[in-house]
Structures are given as C-alpha cells and as structure tokens.
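1. Sharing a model prediction with you, sequence too.
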Amino acid sequence: MSDAPTREAMEYDVVIVGAGPAGLSAAIRLKQLDADLQVVVLEKGSEVGAHILSGAVLDPCGLNALIPDWKKKGAPLNVPVTSDAFFVLGEEGKVRVPNAVMPPLMSNHGNYVVSMGNVCRWMAEQAEELGVEIFPGMACSEIVWDGDRVKGVVAGEFGRNADGTEGPGYEPGMELHGKYVMLGEGVRGSLSKQVIAYHKLDADADVQKYGLGMKEIWEIDPDKHTPGKVVHTMGWPLGKNAGGGSFIYHLDNNQVYVGFVVHLNYKNPYVFPYMEFQKFKHHPMVAELLKGGKRVAYGARAITEGGYQSLPKTAFPGGVLLGCAAGMVNVPRIKGNHNAMLSGKAAAEAAHEAIQAGRAGDVLDGYDTEVREGAIGKDLKRVRNVKPLWSKYGLTASLTVGGADMWLQNLTGWSPLNVAHGKNDADSTEEASKHQEIVYPKPDGKLSFDRLTNVAFSFTNHEESQPAHLKLKDASVPVAINLPKYAGPSARYCPAGVYEFVGEGDAAKFQINFQNCVHCKTCDIKDPSQNIVWTTPQGGDGPNYPNM
C-alpha cells in the first residue's frame, strides 16, 4: 500500500507555477483570450514579488505586446533610461567603451529602470481584475503525473517535522490539476528540473550555463543621484579568476541598484563570488558614488546564461516551460524579463488554441516553435556566441570577436560562428591543488559587509522545525570529497552563508544553515560533486524582497 497522504484535488483549465513575469503574462493573456477559462497561479513567496530579484532595466517590448495601454493603467515603469555607459575597470582606473562601437542591441534607449518585484505586483493586480486566482505562500513540491503527462502539481504542504515525519499540525496540501500546467519557476526550478530530466527535453541542447547575480539597494546622496543613469562594468576585480561584471542603475527616490554577476564556470574553487562583489564596491568610481549612503536591501539569485543553444524543448505532454525555467536571458544585454513575458503570452495563446480545439493535455509544439523562431529566438540567436567565447577565450575575445559577431548579425542576420559551451559549471570546477587560495579584504562595514549581516537585509525567514529543503544525495561527500579535493567550495559559492565546515581534519563536519537560504539555487548548480539538490521549503518561507 502507498503511504502517500490523501489529498483533495481542484480542477482548472490552466495551472501556472510561479508569479513572475512569465507566469503572470501567461495568466493575463489566457483571460484576455477567454474570460471563462479557470486559471490559477501558485507562488511560493509570502506575496507576489517577495522572491523576485532582477537588475533591472526592462525592455518594454513584452509588456507592449501584452498590455499595450500599460502606461495608462499605472504600470510602475517610472524611470526611463537617460544615459548608458560601459566601462572596463582596472584596480584604480577605468576605460569607457564608446557607445558608438557597441552593437545597437546593447543600447538601452527606450528602456526603463524598474523594480521587477513591483512590476510583478502590478501585473498580479491586472491578472486578478481579469479573474485569475493567485495563491501566494503556496510552494509546489511535487508533480502530479498521469502516465507521461503532467496532470498537475501538489501545493501547500505544511507541518512536517525536521526528520520528515508529519507534525501535529500537518497539512498534506492539495493537488491542482489542469488541462495544461505551465512552469514559470525561474532559474533551476525544482519541478522544471524533474520534467526536463524525465522527458529528456535537453537531449538536443548544449549544456545550460549560469551566473550568480548579487544585488544591493542603496540610498545615496541626492547630489550624486541621476534618475535613469545606467552603468555596466567588466574587468576588475574578477580579472582572470572568473567572467562577469557589474551594473549600477539609478532609479527614483535617490536609490541606486548596485549589482554584480559572477559566471559560475570559474575553475578556481577558492573564488568567493560574494567577496568579489564586496571588493568591487571599493573601486574609486563606485566608492565615491556610495560614500555617505546606506545599503537598505540585499539579495541574490542565479541567472540562466546558456542562451539559444542551451534552450531545452519547451513543450512536453501537458505543459510548458516559461521564461527562465527554460533559459531566455540575453546575456550581453543582461535582460530576460521581456522574453519571459513574451514566452508567457505565446504559451497562453498555444494553450488556448488547444483547449478550444479539444486537444487538452497534448504537446504544444507550436509554442516551442514560436520560442525558437519568433521574437525570443531571434533575440537570443544573434548573441549566442558571446558567452561561450568569453568562457573559452576570455574577456578580450568576448569584447572583440563577440562584439564583431553581434555587429555582423545586426547588419546581415548571419554569422559564421556557432560556438558551443563545453563543460557544465559544476564540471568546470578544478581541484584546489591546481590553484592558490585567494585572500579577500575584510569588509569595512561601510561600503562592504559580511554575508550574514547582508542576509539580514534580504528579510529571509524559514520555519526552523521543518526538514531542510537543501538535500544531500550522499551525506558523506562534503567532508570526504569536496573538502579535501576542492577546499570545500560551498562555504564560498553560496551568497547567503548557508554552508560551512565546522572543525578540522577527522573532526570536520558539514553544516547546512538552511534558514539563511535566499533561494538563489547556486548550490544546485555549482557543487562539483552535484551532491546538493535544492527543493522548495514550506510556502511563504525564504526572502521577502521589498523593492528588488
């Protein structure tokens, strides 16, 4: 007999996992097409926007297609980009790359500096006005299968004890069934990962690549604040240790987004992405901007960076992958929200057509074709060589050859290059014996901060009595393999201080402080033994980003 809990089930036309820009766009478009469709959106954050973290300079093309009168309806796109600058940094100085040599697609003219959390909150209001049901605090922990078809999801399971047994207030959750299930979980979603593996959706794709994005919101001196100013940098402090760069976006209310991205294919296990970010803020250009200001929020999340060649098949029996669940970020532009919105719109249209034709639960091949051949595919295809060139040959090759390749595709729509990524990010990690330890400056508490202090500014919280949502395939691997072979990289690659090694030698123990987790998924991606599996904690747990 099965010991699975007995759950009630609710039936919908479409079940959407994740109230991000992709999931909400799908919900809105479905109700625009047919007001009678029963559509539900399930969000693991405590509220819509609580787990949304993005740069963000938003290309409004996705919103234009979905809600053409968004400005009239009060969408929070209030800060148009007013200037756009790109620098290559040295330790003390900087060199500006002239805007004239940048491919046209890199221009931010017509875009907006936004809080994507607030954009999603506004989109949720639009969805609810159309009759969409949105349930925040409802983590989706399991797929409901009907043979090979995804029939639905399990959401809202609460009350397990730390050892996994049912506690006194245990709630088994509910099954939500749909004619179609749309997975808009974002990067490395736990359900998306299962479906991709089960249906081998990535069989014909290149390996997926990722970056770790970290971000702080600062309130700065009004005399230094220029609403709409956009700055990107590359180079120092990463140098040859890792690929990546920074962004500095001036929004309204004297606030600035300061962000840093580290590509997760770095070789040296001593690289400490969080400390690279903190070090970056001491560059004279950045330190002068932030001097006298205060940091008011912090967060982190992984970014899908594989691009066009790494797209898995996006349709499967009974559902689709939306946005970053498939990987739709244009890496040179550091933008994916517009493609996420376009994917949600396209998925809704494909599902609506199938439901109208009585084809519920089949494979929406038309959606997959639209992703690859429509606006999303065109956006990703023309930049497909930039990231692998950077990974294989370094920053200079990415700037020169990658830049020339983007110019060629802009002018002709064609490129002779089709560069593959090679190893995945976990396999890119080399043994510690091949590298020297990197000594990072101690945070000064003014410009730079220790991880635990900063995590407090993510407002993250997890019910401590529940099972740890970070699972080890083999509990012996961290101490037996990762510590001696790779110098225990999880203590460094996590931007929230979740993992630590306590004691030394034979007395060493691996400790998981899951309460600190900001749901970035880096551990699931970068662990060299691929021993850590990120799963959803109880609904509502995790960060509570106010304005990210």
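-> Arrived safely, thanks for sending.
2. contacts and neighbour counts: CA atoms only from here.
-> Fine.
3. element containing the closest residue in space to residue 466 that isn't next to it in sequence, please.
-> With sequence-adjacent residues excluded and distances taken as C-alpha to C-alpha, 6 or more residues apart in numbering, residue 466 is closest to residue 162, at 4.5 Å. Per DSSP states H and E: residue 162 is located in neither a helix nor a strand.
4. residues touching residue 162, list them.
-> 464-468 (C-alpha atoms under 8 Å, 6 or more residues apart in numbering).
5. between those, which has the most around it?
-> residue 468 (22 neighbours; other C-alpha atoms under 10 Å).
6. Which of the contacts of residue 162 sits closest to residue 407?
-> residue 468 (48.0 Å; C-alpha to C-alpha).
7. could you measure the closest one against residue 514, distance?
-> Here residue 468 is placed at a distance of 6 Å from residue 514 (C-alpha to C-alpha, to the nearest Å).
8. before we move on, the earlier item: filter the contacts of residue 162 down to the ones in helices?
-> Among the contacts of residue 162, the subset assigned to helices under DSSP state H is empty.
9. Is residue 180 in a helix, a strand, or coil?
-> For residue 180, the assignment made with DSSP: H, G, I helix; E, B strand; the rest coil gives strand.
10. Okay, one more to line up with it:
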Amino acid sequence: MTNEELLSTYGPRESMEYDVVIVGAGPGGLATAIRLKQQAAAHSKEVSVVVLEKGSEPGAHILSGAIVDPRALTELIPDWKAKGAPLNQPVTEDAYVFLGGQGGSFRIPNLFLPPFANNHGNYIVSLGDVTRWLAAQAEALGVEIFPGFAAAEVLYTEDGAVRGVATGNMGLGKDGKPTDHFQLGMELLGKYTVFAEGARGHLGKQLIARYKLDEGRDPQSWGLGVKELWEIDPERHQPGLVVHTAGWPMDPSTYGGGFIYHLDGNRVALGFVTGLNYSNPYLSPFEEFQRWKTHPNVRWYLENAKGEVTGKRLSYGARAINASGINALPKFVFPGGALIGCNAGFLNVSRIKGSHSAIKTGMLAADAAFAAVTAGRQHDELKNYTLGFENSWLYPELQKDRNFKNWFRWGLSVGTLMNGFEQYVLRGHFPWTLHRKKPDYAYLKPASECTPIDYPKPDGKLTFDRLSSVFVSNTNHEENQPSHLTLRDASVPVDINLATYAGPEARYCPAGVYEFVDDGKGGQRLQINAQNCVHCKTCDIKDPTQNIVWVAPEGGGGPNYASM
C-alpha cells in the first residue's frame, strides 16, 4: 500500500508541535538542541525542542575515526571536562607514512607536515560515547529526545515551506501491507526544522533537490570509511599516537588512505577511507581495508613480539563521509529549515574532521532559529545562519583547504606535493580554486576497460569477511518489513550494472547487502540482504545508474555500535 492509501485508511496521523524539530541525534543535532535551550535560559524564554533519532539510542549509529578538535565543544559547553565529557586521550604524536607495495615505508619528518596534519590539542575519542554524553546534557536542559523513531517524510506548508517531518510507519510486512502490529507514523511539526542526518542524509538529499540548493556548486564527493576497533598487546600500544598512511594498497591514481588511532585502555582504532570517485568497478573498499592491515607497518600493532596476531577485534563499522570541501557546499537554508554538519557537507577533508564543524554549525543554526522564534517568525529562511557561518572561524578553515581532494585527480604524488605547497609554503593563502565537474558515480568505467583485482581470502585472525564483520557491528533490522534499499527499476542491476560494470554493488557495499545469485532460469538476479545494512549510504552514492535509493527503515534498526 502507498503512504497515501495508508493515510486514507488509518489516518489522520497524530501530531505534536514544537518550536524547533531536529532530525538526528548526532553531535550537530544535539549541539543545536543544547544551544537553543542555553539561549532560552539566558533570555528567560521558553523554547520547545525535540530531537528524532533513527538509532536505538543516541550514538548507536555514530561512526567516526575519531579525532575531535574541541574548539566548538568548548564554545558550547566551556566546562565539558568538569562535566565528564569522554575526551580522555589527548593526541601525543602525529605520524604520516607512505606505504610501499613490497612492505616498505617512508615517514614524512614532522618538521615538513602542513598545519592541517597537526593534531596537537585534539583528542582521540569514541564519537558514539561523546554523542551519548551530549544527549545527557541536552536532556538535562529539557530537550525531548525520541530514539528509535526514523524521520521518513518531510512535511510542507501549502506555499512550499518545511513545516516538520513525519516518522515512518511501523508494522508493515515485506509486501508493504499492514500487519497486526501496524502503527501509523507521527507528525512532528515545528516553526523550524533542522536536519542533522549526517553524510548523505536521505531527507537532506530530497531537500537539496527540491529547493535546488546545489545549483551552481561543484558535485558533492564522498569517501567510504571502514573501521575496526581492536584491543592490542600493551607493549605495542602507544596512547595518543596518531598514524595516517597513504599509498599502498591504493594505486597512485585512486584516492584513499588509512589511519591508526591509539585510544586509552590498550585500544586501537584502525580504518581505511576509499574515495568513491574510483574508476575500477572491481575495486572493493572493504577488501582494500583488509589488505591494508597486512602491511608490516600496520600489522605490527596487532601482533606480539613473536609475530603472532594477538590483538582482538572488538567492533566493526562503515560510513560514507563528505570529501567535497566548501566548493560543493550547497545553500543550507530554505523556507522553514536548515541543513547542518555533514548533512550539508561541512567536513574538513584535509583534517579528516567533521565533528567540530557539526557542533559549530548546529550552534549557528540554533542562534538563528532562537532569534526567529522569539521574534514571532516561522517557516521563513534562517538567513542569519548563513551570515553567522560566513563570519565564523569555520569559514576560513574550510576555505583554505578547498582544493585538498581535487589535487589528487592527478595522482598521489601531485596531490601530496601541491597540498604541501598550498598549506606549508603558502599557509593556505592562494588565489586559485580547483573545481570538480562529475559526481562520484560517473567516474566508474565499464568492466571491459579494467583489470579484475584478486583479493586474498581472509584468515579470520587479521583479516575478515563481510558477514563476520557485520555480526560484530551488532546490526539488526525487523525482518518482516519492506526493504529500505529500493530500486527505481528492478531490471537495471542485471541488464546494466552486471552486464556493463560486472555488478559493482556486490563489491562497494561493505556489509554484503547486495549479491548476484542464480535466478533458476540460466541467468542471475540481484538479491538484497537488507538485514545486513549498516546505513553507510555507499550504494545511494556509488550506484553507476543511480537506480538504488536508500530510504529509512523502521526506527531502531541498523547497527548498534559500541565505543565506535
């Protein structure tokens, strides 16, 4: 049944009204809520705020490296240390290493590292734990947080302004028909709605298209970050050490690199980011990450003195991240609402940091919304948010790193040299701007023009397969529900993607969602294992025909990341 038919049969939906509705209980969304309540208290006003979170709890879907620059957090909550914020491990040392294919490596002397590579004053954290702490701070201020409720639909006024969102219907069967447990979604109505869904938010994507917010901007660019959390031998653990790698296993023309972050408690976060503008359809970001771990400079941390893998993998996850820069930043205000954080693309790709910009943009949007609400306005554009960003410290930070990823279109050597020149020699002051012309999915070449990649089989100790990885991500969805991975045309995966591109969805997905299987008629069909989905959004980005559309599953489904 269509949503219109469900509403006609079971409607109308119940509704609740607030001054500000926030979609997403990540760092940005929670910072927005906290700032609104702080402003209300400072001005002796009442402002009602609600935050919707599709995960089972705040932090359940949060995945990041993560190194946090505390600048924005300090502005938001100056006494965060006294309040017990889980920023426990300061960065003690930076190391940038180029890896060679035969096990060799070269470390860049720290003297020659550009400013964006300096993590002095930053913290290695579990961003999920930070998010849970922020949620507690928000609730203490009177913010209502509804976990397990996915915002599935944007609601509009008659004149086209955003007036809120509706949560997804619960209790639909796989056939799309109501079961005995059916429950219609609820409408959350606000004078302003702030969208803080993270990278490639499915509602943010719709809003950008509806209001043409990206008109005249560069196409967005993305990377897929795949991460594991390990507990390692104390003798191989260096609390506060940050290692970034470039080079192997990527070929010189493919953007990507790894990270090794030493947290407290003998824990290490290992991850690899692959630029989703890669061209070879046989490439698998998940397998590249597994292969990267076999390099002597990486596996050393996971072994003991005898060369035995003694580290224990604790968790796994994957998430698409913005890698576009300010040149692709869309207009982020529209009638009745705003985009903040990675939902708009505020991540600083050169620093590999987006949490501080999510918190900062959340604060700026909150200031603009508070002023509008207390002035009696609603459903107009929060222009003061745009002005606030342009006058903030975040704008010049993103502006000086605007060319970072675009230099790598000429390969690793040119990208490294020119970024070093711009940032180390010119200190971010340069008159030129590089632009992108194609979205990531358009870079994929036909399989006939590319060489297949032979990835080694996992050993179950150092390297792993997708299904065992999904298991330790604690991913689960209600099995009897419509697939949230939808196809515009069911014939395209076999007739075009498989025939022309050798079925890249079976490789770019880091969770084993997509499989080409025997159709029983001498051919193949695409099988979608939606239960495995970790909500990384890669399929929505990289599908060469843009035939896959990610929509919200029932609230509470997806990964439940522990300390990621």
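-> That came through fine. No experiment lies behind these values; they were computed from the predicted model shown.
11. returning to what we had before: and the contacts of residue 162 of structure 1 as TSV, adding distance to residue 500 of structure 1?
-> As requested, these are exported to TSV (distance: C-alpha to C-alpha, whole Å):
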residue	distance to residue 500 of structure 1
464	18
465	20
466	20
467	18
468	15
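12. contacting residues for the closest residue in space to residue 513 of structure 2 that isn't next to it in sequence?
-> Among residues not flanking residue 513 of structure 2 along the chain, residue 529 sits closest, at 4.5 Å (C-alpha to C-alpha, 6+ apart). Neighbour list for residue 529 of structure 2: 512-515 [criterion: C-alpha under 8 Å, 6+ apart].
13. Now do the same for residue 529 of structure 2: its match in structure 1.
-> For residue 529 of structure 2, the aligned position in structure 1 is residue 513, judged by TM-score structural alignment.
14. all helices for the stretch 351-500 of structure 2, in order.
-> Along the stretch 351-500 of structure 2, the segments classed as helices by DSSP state H, counting those that start in this stretch run 355-374, 383-390, 394-400, 412-420, 466-472, 492, 499-501.
15. deepest of the ones you listed, which one?
-> helix 355-374 (a mean of 25; mean count of other C-alpha atoms under 10 Å).
16. what about that helix, how far off from structure 1?
-> For helix 355-374 of structure 2, the mean deviation from structure 1 after alignment is 0.6 Å (mean C-alpha distance after the TM-score superposition for structure 1).
17. okay, and that helix goes to which residues in structure 1?
-> Using TM-score structural alignment, helix 355-374 of structure 2 lines up with residues 337-356 of structure 1.
18. swap in stretch 492-508 of structure 2?
-> Aligning stretch 492-508 of structure 2 against structure 1 (TM-score structural alignment) gives residues 477-493.
19. Show me which residues of that stretch are buried.
-> Using 16 or more other C-alpha atoms under 10 Å as the test for burial, stretch 477-493 of structure 1 gives 477-479, 482-483, 485-493.
20. which one among those gets closest to residue 358 of structure 1?
-> Nearest to residue 358 of structure 1 among the buried residues of stretch 477-493 of structure 1 is residue 493, at 48.0 Å by C-alpha to C-alpha.
21. Report the contact partners of the closest one.
-> Shown in contact with residue 493 of structure 1 (C-alpha under 8 Å, 6+ apart): 271-274, 522-523, 526.
22. Compare the residues you listed and tell me which is most surrounded.
-> residue 526 (28 neighbours).
23. and the closest residue to residue 489 of structure 2 other than its chain neighbours, what is it in contact with?
-> In space, and not counting its chain neighbours, residue 489 of structure 2 is closest to residue 547: 6.6 Å by C-alpha to C-alpha, 6+ apart. When contacts are counted by C-alpha under 8 Å, 6+ apart, residue 547 of structure 2 touches 487-489, 492.
24. Out of those residues, which are shared with structure 1?
-> Cross-checking those against structure 1 gives 487-489, 492 as conserved contacts, using both residues aligned by TM-score structural alignment, their matches' C-alpha atoms under 8 Å.
25. Looking at these, which one is closest to residue 556 of structure 2?
-> Here the nearest of those to residue 556 of structure 2, counting by C-alpha to C-alpha, is residue 487; it sits at 22.8 Å.
26. Thought residue 545 was touching the closest one, still the case?
-> No - contact criterion C-alpha atoms under 8 Å: residue 487 of structure 2 and residue 545 do not qualify, at 10.5 Å.
27. and for stretch 103-116 of structure 1, what span of structure 2 is it aligned with?
-> Aligning stretch 103-116 of structure 1 against structure 2 (TM-score structural alignment) gives residues 114-127.
28. Start and end of that stretch, how far apart?
-> 25 Å.
29. and that stretch, how far from the chain's centre?
-> Put simply, stretch 114-127 of structure 2 sits 18 Å off its chain's centre (C-alpha atoms, centre = their mean, to the nearest Å).
30. which other residues reach that stretch?
-> The contact list for stretch 114-127 of structure 2 (C-alpha under 8 Å, 6+ apart) reads 59, 62-70, 86-94, 240, 261-263, 350-351, 420, 423-424, 427, 563-564.
31. what's the closest non-adjacent residue to residue 111 of structure 1?
-> With sequence-adjacent residues excluded and distances taken as C-alpha to C-alpha, 6+ apart, residue 111 of structure 1 is closest to residue 59, at 4.9 Å.
32. The counterpart of the one you found in structure 2: neighbouring residues, count only.
-> Aligned by TM-score structural alignment, residue 59 of structure 1 pairs with residue 69 of structure 2. Using other C-alpha under 10 Å, residue 69 of structure 2 has 20 neighbouring residues.
33. who touches residue 69 of structure 2 in this structure?
-> Residues near residue 69 of structure 2 by C-alpha under 8 Å, 6+ apart: 121-123, 353, 355-356.
34. Turn those into a markdown table, including distance to residue 18 of structure 2.
-> Putting these into a markdown table (distance: C-alpha to C-alpha, whole Å) gives the following:
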| residue | distance to residue 18 of structure 2 |
| --- | --- |
| 121 | 38 |
| 122 | 36 |
| 123 | 35 |
| 353 | 32 |
| 355 | 26 |
| 356 | 27 |
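35. Pick out whichever of these sits closest to residue 13 of structure 2.
-> Ranked by distance to residue 13 of structure 2 (C-alpha to C-alpha), those are led by residue 355 at 34.8 Å.
36. picking up where we left off before, now, the kept ones among the contacts of residue 547 of structure 2 that are in strands?
-> Counting by DSSP state E, the part of those found in strands is residue 487.
37. quick one: which of the contacts of residue 69 of structure 2 is nearest residue 435 of structure 2?
-> residue 353 (21.3 Å).
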